[in-house]
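J.: can't give you the sequence, but here's the structure:
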């Protein structure tokens, strides 16, 4: 089924940015519903997600269904011109299911069976859960499949957030079936898992268990296959719900991904092709050093999952969340900047969790579009302003983000690189990805996030951070890209193992030795807090390695540490292109400087006026024109060269765009200005773009 454009969900003749929230009317009285709908119209809300956690209301006892309240809510929304994203209600089973079938509860790695009372309290492989969940979906889809209010189907919710990995006997049996289908024979499995080590060779399928906690470290290949299985098991159930819905409805079906810093359970590269449109939930994470940069990365990654097409932001927060150690409220204009970052990077739909702030339950202090304080609040005024702004940006919908640089990122790579028994516990995959992304963002470079092995023909530069496990196919595709004139930057601990995490012998970085023109004989991780100096004035930490050039040019070497005089940064001519190797964890300034040089050498236009500023500039382009998004995350006013029409201020821009501190601007560029913006000056050319304060 072809992807459904987000902007066409509401009206096929008039593309619009969808705007709304999760709505939980079951928490409120019908009198409150009427007030909610009136305020939704004031805020220009046009799409709300309902029945996300409605199972216990719809089926209070097995087989006893009551749709009266959901009927009333859907009719009320429809009468007021508000479309429905209808949940299947299967995200959390009702009390009766696990009370009558406690074996359906999930078991953790320590063998503990968790109790009812949170959410997602079920084993993904449980036949009891699946049978009752699909029975509910059948009832909901048959009843509302052709209702004109329903514009989108929402399967479950944040699938795998809490229960992705279950270690019960039912899961073990399902794992064995998955393994037998994957490998065919026990000999093939034993070879892939390296079970000759520690007397782990299996002689019967029934002897294989889930990788629960062991006294010593477990088998890494088994651990990775269990993660693959767990992702596939949940996807299988998503597909079952989706296909059942399709027997009653022609409306698109999706679920909300969690492309974010602390959720790694599902391989979304395998999930995305099954979605009628790609949707994501994202919340600022104040546990990270650069939450706004991570937001931009997540937006780019979500767009990558959508193959460059616009996506739907299914959830974000109007202000604080409730689940971090310190739940920081958003400052003036921050919610608007966060939202426009998503739109700039490809979102054609914006939604929040949730519409009205709950007064009970564990999320009662999570922010909402309508806060506890009501309408006489800054949050509410910002929500109303945002609704009007998104209406003015409707013409942007359907355009695509323009990028000439790709950043390789994968969930499997995340799982594998973060396993134990590696050279250092300080190397964390996502941190390396974020560091590379932040260095490019600090240089004003827009990035497409792509899967390992993705087509690279549209890019000038590909950045590959810490891609530890690499198949021959992935390695060959990157080699071909460089040989045909592309440029690549690969960082340490890449290419070391194959797709089953078997070490490639003959010297590191394994799969990339020939491409990079180097060979490493041994890793030399650094002590905690230890740094080394390089002869180009930079410093590094975490990692060094005994590297030998095999044709590569040495750009920087260590002055001290365990390997003085050893190359740390190299560049290799390969075919018609160039491949860089960063064999250490360069300090942020050095990493940024190196990636800027690689970007410029790749022929990507750079604008030095954007370097290390808090001005975010992204371009979306389509048949209807080019649009420049300029977001000022700084505390001072800024200026940026642009010529066209400002959709937010509804005013002409004649060469210089003024962006107030904390402000945002979206300019429909004149054709000549669009070309100029797409080809910003090189560092050695006259720079006509100014950023001042």
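T.: Received it, and whenever you're ready, just let me know what you need. Remember, predicted model here, so these are calculated numbers, not experimental data.

J.: C-alpha only now, for contacts and for neighbours.
T.: Noted.

J.: from residue 246, how far out is residue 303?
T.: 25 Å (Cα to Cα, to the nearest Å).

J.: typed the wrong thing, it's residue 181
T.: For residue 181 relative to residue 246 (Cα to Cα), the value is 27 Å.

J.: and these two? Which one has more around it.
T.: Shown here are residue 181 and residue 246; by other Cα atoms under 10 Å, residue 246 has more neighbours (17 against 10).

J.: ok, and what's touching stretch 242-262?
T.: Stretch 242-262 is touched from outside by 4, 134, 137-138, 141-142, 145-146, 150-159, 161, 268, 275-283, 285, 294-295, 298, 301-302, 314, 430, with contacts defined as Cα atoms under 8 Å, 6 or more residues apart in numbering.

J.: next one for the comparison:
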């Protein structure tokens, strides 16, 4: 269904909130500026509920009709949102029970967004009614090309601890475990005598005077994710029942480490995979974090393009220091997402708000108006994406390299007391992604239950919780010829957050052929050299190679209480191999990457030039090479042949990519 959305062009535009502005003088100017910028899509209605349903079942459609008519007349397509991110004040006043409750049992108050609990029956009634009414009125409107359920589901209300949530959690637990005895075994409730007599005893994990059972907490995380998915399905089904036949999606919020929901379970329900992504100004290499997240969006479903639903034109308003993007950075970020498989780049928002919480969040049209550097760059970006429209519908070229990143595994690490409480488990995944990308390998980032058969090199950094089935699949991948690298803190617990006994790394112990006797977090600031020249920081483990194991020691700890013990090992498994990296490497990761890449016999699939990100998209026998220069000096990329679409020039051989610029080559002579 993505092709019906893009219709042979990359989507470009952003959230449009005409209700914030006077109709006279501003709406017509918006349309004119959108046409100047080449905007072909706007997201409409995200926060408009109070303006559409002005009181309980009292409707005002006329202003919305006029806005839609103006956009349609200008040839601008609409991604029409159900406005359930913004319950109106009258609904909160008459039904305060829909407002979420925090861990201390205190109900929040109106005044923010996402003020609803996904388990409240009253909320189900009102949210599906507004979706149904919108579908009935606009479901067949020719300007509406995509439907957008809610906004960032769970972004501000992922967890609610009200009585309705407890009741829904009990039903969820009954379906998952079947009997209370099975639940008690799964959660290990014998510890501290927390055994449940019946499902009636099960509640949401409200705050208590001590630490709480990590299995209980993880189960509630899973329940909350499922509750949000059910809310999406309710609104989607209401739209379908009202006659909507166009694609329906919602904007997911992936990050390097995790997300508000287990999105791998959502993908089959989305006609278009769509994400929001905002970089952090304090990150000096935020383009690398962007690449990881884009690889994750692509890795959820390799069979179709995805969509960037929101990113920032300049500064955001929610970081400690909200510095604007540098000239050219907005363009690089937009094209970078498209290089990694997005079929468009949309923004929050079109016109920067003058008031409200997000008044200092940037827009495509800034407070200073159209005669600004920022808007000129928006216009230039629109023209550029117009020239790149032919890539719409294509996919990123297949890769032989994948990184496994699982959202519930991150939750499992975060819930409960751990050996190292200030250790960002997700950091290793980004480090591996950066190192592999620098070698031209363009890794996918995939969930643990993904099909691993296309990959010859599979990195598993920090897969703290894993099922027996997913661990076995990684073993089969190694036996079938893949190089599988298990990183520290992987396989430690099962899907219920119970430690796998018998030695670390738990689920992967037999695969890697070593036994971890003791987890060994390092003191803050401590560094331990390895025999290979690498240096460990933050994390180490006491390992031994048991008698009869075929695991070979690649590097040992060289100092301290672990001196002489294995740190990195390799074991031949069938036609492939399984490596274990027990240390968090502060130095030496690059050399290790060189070794495992050679072991896997994978080679660069795109040109490798320092500071230039290269990604290839393909469709049939056609291909496009994206080159993004993230440096402040010009680079020359060898071997380019074809037509460079940003300039229209024919290229052969070395391609000049100016500092901070992007180039896209429609390749010839490549099959």
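T.: Done, it's in. The structure presented is a predicted model; accordingly, all values stated were derived computationally and were not measured.

J.: please spell out the ChimeraX selection for the buried subset of the contacts of stretch 242-262 of the first structure.
T.: Here is the ChimeraX command that selects the buried residues among those (16 or more other Cα atoms under 10 Å):
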select :4,134,137,138,141,142,145,150,151,152,153,154,155,156,157,159,161,268,275,276,277,278,279,280,281,282,283,285,294,295,298,301,302,314,430
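
J.: out of the contacts of stretch 242-262 of the first structure, which sit inside helices?
T.: Counting by DSSP state H, the contacts of stretch 242-262 of the first structure place 134, 137-138, 141-142, 268, 294-295, 298, 301-302, 430 in helices.

J.: among those residues, which two are most distant?
T.: Greatest spatial distance among these (Cα to Cα): 142 and 430, at 42.5 Å.

J.: how much space between the residue nearest to the spatial centre of the second structure and residue 407 of the second structure?
T.: For the second structure, the residue nearest the mean C-alpha position is residue 254 (1.9 Å; Cα atoms, centre = their mean). Separation of residue 254 of the second structure from residue 407 of the second structure (Cα to Cα) stands at 9 Å.

J.: let's verify residue 336 of the first structure: helix, strand, or coil?
T.: helix (DSSP: H, G, I helix; E, B strand; the rest coil).

J.: residue in the second structure matching it?
T.: By TM-score structural alignment, residue 336 of the first structure lines up with residue 331 in the second structure.

J.: now the strands: where do they sit in the stretch 401-550 of the second structure?
T.: Assigned by DSSP state E, counting those that start in this stretch, the stretch 401-550 of the second structure shows strands spanning 401-404, 444-446, 457-460, 483-487, 515-521, 527-529, 535-537, 539-544.

J.: could I get those as a markdown table with mean neighbour count and distance to residue 91 of the second structure?
T.: A markdown table is the format used below for the strands of the stretch 401-550 of the second structure (neighbours: other Cα atoms under 10 Å; distance: least, Cα to Cα, whole Å):
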| stretch | mean neighbour count | distance to residue 91 of the second structure |
| --- | --- | --- |
| strand 401-404 | 26 | 43 |
| strand 444-446 | 27 | 40 |
| strand 457-460 | 26 | 46 |
| strand 483-487 | 28 | 49 |
| strand 515-521 | 17 | 50 |
| strand 527-529 | 20 | 57 |
| strand 535-537 | 20 | 52 |
| strand 539-544 | 22 | 50 |
